[in-house]
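Chemist: this one's structure only:
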């Protein structure tokens, strides 16, 4: 699909996509952003297939972006709620808050790619400071399995850190 076809796709389906997103998000600004992001994703595809059902194609991309958007919003709400519990002197400045939120989003994306038990083992080790033996007892698996879970999670962290 050359860029002229993407242009035609945009002209013919942007309005439909925007309204579709707006009905799901209930917010015109977010709908406009995600509609644009959808077409950016189309442009970034190394091979663009010939489209028999362009709305289904765009809807699939947009659906993934909506899910990512909701996850980010949920993470942002939880983060802001936890900040509200801190004493005022310990609340980070707005710039630091945004950097921390970005880091949390990266960690959340990394954890989303893990199997549930590997995610739990990693969180128990990193956040709760449990030993591998304690985690093994809690998950009712071998210590070696916990080591593998944690190693997989750390490897994903490494890939995330050095992906660029």
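Modeler: Done, it's in. Please read all numbers here as calculations on a predicted model, not as lab measurements. Numbering: from 1, shown residues only.

Chemist: hey, let's count contacts and neighbours off CA atoms from now on
Modeler: Fine.

Chemist: In the helix or strand containing residue 98, which residues are buried?
Modeler: Using DSSP states H and E, residue 98 sits in helix 94-112. If you call a residue buried by 16 or more other C-alpha atoms under 10 Å, then helix 94-112 has these buried ones: 101, 104, 105, 109, 110, 111.

Chemist: just checking, what packs against that helix?
Modeler: helix 54-84, helix 143-161 (3 or more C-alpha pairs under 8 Å, 6 or more residues apart in numbering; DSSP states H and E).

Chemist: Okay, one more to line up with it:
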């Protein structure tokens, strides 16, 4: 047998093909029932298989459990994204008509909010909390240290870590 046919890449594709053909319908039906929406279920099903394809997994012992786990993570992200969009649209609804941004600008702002949200989610929980307490709540570093039960130097370290992460978003 040729090396091309037995390569890990071909094995990975065979695993994904078998997973897709054997379980796509089940995953789609599960997500459709959960979401009550065929289009979103189809999108999230495809996102699940795309993520698995990118993962380069070679063996899947329990396909439905694995699919459920990956899909759950994607579903959580999807719900967070929808909540963020609703909050932004609710805030826009409070603006006087002349101040409402154009659809193009709304799209850009939503995409930016999603990037910021993803960046914040990549931070360790205490770093994220310190950053939000500073930037959203306007607390001083001393107050953040007291609220989190850490030293002032630790808060400064957390803030540096968060700002470095923000700079990576801009680059």
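Modeler: Good, I have the coordinates. No experiment lies behind these values; they were computed from the predicted model shown.

Chemist: Report the TM-score for the pair.
Modeler: Here the TM-score for the pair of chains, by TM-score structural alignment, normalised by the length of the first structure, is 0.86; 161 aligned residues with a C-alpha RMSD of 2.0 Å.

Chemist: Make TSV from the buried residues of helix 94-112 of the first structure and add distance to residue 22 of the first structure to it.
Modeler: Output for the buried residues of helix 94-112 of the first structure, formatted as TSV (distance: C-alpha to C-alpha, whole Å):
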residue	distance to residue 22 of the first structure
101	25
104	27
105	24
109	25
110	28
111	29
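
Chemist: From the residues you listed, pick the one nearest residue 43 of the first structure.
Modeler: residue 109 (22.8 Å; C-alpha to C-alpha).

Chemist: how close does the closest one sit to residue 76 of the first structure?
Modeler: For residue 109 of the first structure, the distance to residue 76 of the first structure equals 14 Å [C-alpha to C-alpha, to the nearest Å].

Chemist: Map residue 159 of the first structure onto the second structure.
Modeler: Alignment note: residue 159 of the first structure maps to residue 168 in the second structure; criterion TM-score structural alignment.

Chemist: measure the residue most central in space within the second structure to residue 23 of the second structure for me?
Modeler: By C-alpha atoms, centre = their mean, the second structure has its centre lying nearest to residue 77, at 4.2 Å. To residue 23 of the second structure, residue 77 of the second structure is 22 Å away according to C-alpha to C-alpha.

Chemist: next one: residue 111 of the second structure
Modeler: Distance from residue 111 of the second structure to residue 23 of the second structure, by C-alpha to C-alpha: 32 Å.

Chemist: same check, this time on residue 147 of the second structure
Modeler: Residue 147 of the second structure is 48 Å from residue 23 of the second structure, by C-alpha to C-alpha.

Chemist: Comparing these two, which shows the higher neighbour count?
Modeler: Ranked by neighbour count (other C-alpha atoms under 10 Å), residue 147 of the second structure and residue 23 place residue 23 first, with 15 against 12.

Chemist: The more buried one: which element?
Modeler: helix 8-35.

Chemist: what's the angle between whichever helix or strand comes after that helix and helix 8-35?
Modeler: Using DSSP H and E, the helix or strand that follows helix 8-35 of the second structure in sequence is helix 38-55. With axes from the mean of the first three to the mean of the last three C-alpha atoms, to 10 degrees as the basis, helix 38-55 of the second structure and helix 8-35 are set at 150 degrees to each other.

Chemist: which secondary structure elements does helix 38-55 of the second structure contact?
Modeler: Going by 3+ C-alpha pairs under 8 Å, 6+ apart, helix 38-55 of the second structure lies up against helix 8-35, helix 63-93.

Chemist: Redo these as CSV? Include distance to residue 136 of the second structure.
Modeler: Formatted as CSV, these follow (distance: least, C-alpha to C-alpha, whole Å):
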stretch, distance to residue 136 of the second structure
helix 8-35, 32
helix 63-93, 15
